[in-house]
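In: Kindly return the folded structure for what I paste below:
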Amino acid sequence: MAAPLVAAVDLGGTKIAAALVDGDGALVARAQRPTPARADAETVARAVLDTVDELAAHPRWAEAAALGIGSAGPVDTAAGTVSPVNIASWRGFPLVGRVAGHPAVDVPVTLIGDGVAIAEAEAWRGAAAGYRNALCMVVSTGVGGGLVLDGAVRPGPTGNAGHIGHISVDLDGAPCPCGSRGCVEILASGTAIARYAREHGWRAPDGDTTAAAVAAGAAAGEAVPLAAFDRSARALAAGIAATATLVELEAVVIGGGVAQAGPLLFEPLARHLATYAALPFAQGIQVHRAVLGTDAGLVGAAAAAMRTAAARR
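Out: Below is the predicted model:
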């Protein structure tokens, strides 16, 4: 995918990252800051634009031929708007318009969902390369996904196809901010892992109850952290099996912060997947950890931006 340098933004509930990415998918420069997810809409927008400004200070910014945004969803790629479940103040927020109208930006802006971004990245340069039918997932503050079907990323009409985080896997489960109940995200995300541990009385020695702290507790063999990861893995397995039953997957690729826990997540996931993926055509799914790690959102957004740049040449 030879292309000029492009800019990419990865927007999630925890962090806003930006990078300059070359035609081989390598990050040339990056900027990052926390997402003020509980703030008002303009404060969140300002954080995005400040991150873009930080990247724009790089000497090679002028070489960027396009800018891609991978955002937590739902998104509406046709309208250029985003409504991230984990950013309450953004509902139908015109993100493409705000970024495209920023003084530092004078290139085309392309929007994709964060799950589609990881699918773009891993199909191009990662663990999904070589598979014609795969589900690529991000498990972090939220849970998103994107589908590779018949050898191509399939985002759907509004860019939300494959949004596995909002498949309901517990019909009587807790309400989800999306409006449904028992969604994969409310059971499996890093936020859910941390919440489960707190609600069951667990605290790290230093009082930390983040998902990373829970992972450390699980690695030490503590019962509540292990149960939190098992619960997450079970919800993920149910969602993956449902998706495989619908579209016949060869592989699933999982990235995001929670995937950094490695065997703490992937071992119970394999066990539960063997139970939920019961039909013969849904069995045997190859499960991979994302090769690109937490950079996948940036690389995927860059891939989308490169196509925009190529179409304009």
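
In: When you work out contacts or count neighbours from here on, use the C-alpha atoms and nothing else.
Out: Fine.

In: Assign residue 135 to helix, strand or coil.
Out: State at residue 135, reduced to three classes by DSSP: H, G, I helix; E, B strand; the rest coil: strand.

In: Let's see this one next, to set against the first:
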Amino acid sequence: MTGPVLAVDVGGTKLAAAVVEPDGTLRDRVTVPTPADGQKAAAALDRLAREVAAKGPAGRLVGLGVGSAGPLDLNAGTVSPVNITDWRPFPILDALRPVLPGRPAVLAGDGQCMALGEYWRGGYTTRAMLGMVVSTGVGGGLVLDGRIHPGVTGNAGHIGHIVVDLDGPPCPCGGRGCVEAIASGPR
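Out: The predicted structure follows:
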């Protein structure tokens, strides 16, 4: 694929979208707070994506890339972010495809997107990298031989819900003592 893409980032605190050029340059970036209500978040995501797509090079956007807090179901194109409880599961690809009809749409974990971007633009020469995100939640992504390694479910490298303290605090995922319950930004 050559040409600019519409990139969308879904997190527990913010929704962001931008046009990304093939060299990685970001244009027309817009960010809004993530509404706590799932329906309002879905509407805000749609408005945000349409606003950025309209600013982009008319008709030149060749695809859509979505990075989201997880967990994900790549086969179904759904996300179930722990910090957006109404989105379990949310058909994010189906919701955003109408913004760029007929063009490819790809879903990955936000930590995976971060790791691949850092690997690509950071000049890494190693064959493998684990990138970690500590924000509203804790995520991660594996890059092996220059490509995201999603694993069978699309969640490989997502370390936030690994239990590290069996007697630890409750986590929004329903577990106890998860890395995210102990080490996320709000914690």
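
In: residues in contact with residue 181 of structure 1?
Out: 168, 170-175 (C-alpha atoms under 8 Å, 6 or more residues apart in numbering).

In: Most neighbours among those, which one?
Out: Within these, neighbour counts (other C-alpha atoms under 10 Å) peak at residue 168, which reaches 21 neighbours.

In: mind checking the end-to-end distance for stretch 143-159 of structure 1?
Out: Using C-alpha to C-alpha, to the nearest Å, one end of stretch 143-159 of structure 1 lies 15 Å from the other.

In: what's the answer for stretch 127-137 of structure 1, then?
Out: End-to-end distance of stretch 127-137 of structure 1 (C-alpha to C-alpha): 12 Å.

In: Helices of structure 2, start to end?
Out: Along structure 2, counting by DSSP state H, helices occupy 38-55, 92-96, 110-121, 179-183.

In: looking at these, which is closest to residue 8 of structure 2?
Out: helix 38-55 (7.1 Å; C-alpha to C-alpha).

In: check contacts around residue 84 of structure 2.
Out: 12, 36-38.

In: Translate it into the numbering of structure 1.
Out: Matched by TM-score structural alignment, residue 84 of structure 2 corresponds to residue 87 in structure 1.

In: I'd like to know how far its match sits from residue 14 of structure 1.
Out: Residue 87 of structure 1 is 10 Å from residue 14 of structure 1, by C-alpha to C-alpha.

In: Likewise for residue 132 of structure 1?
Out: For residue 132 of structure 1 relative to residue 14 of structure 1 (C-alpha to C-alpha), the value is 31 Å.

In: quick one: buried residues of the strand or helix carrying residue 304 of structure 1?
Out: Assigned by DSSP states H and E, residue 304 of structure 1 belongs to helix 296-312. Of the residues in helix 296-312 of structure 1, 296-306, 308-309 count as buried by neighbour count, 16 or more other C-alpha atoms under 10 Å.

In: Which residues are in contact with residue 142 of structure 2?
Out: If you count contacts by C-alpha under 8 Å, 6+ apart, then residue 142 of structure 2 has 112, 115-116, 128-131, 148-150, 156-157 around it.
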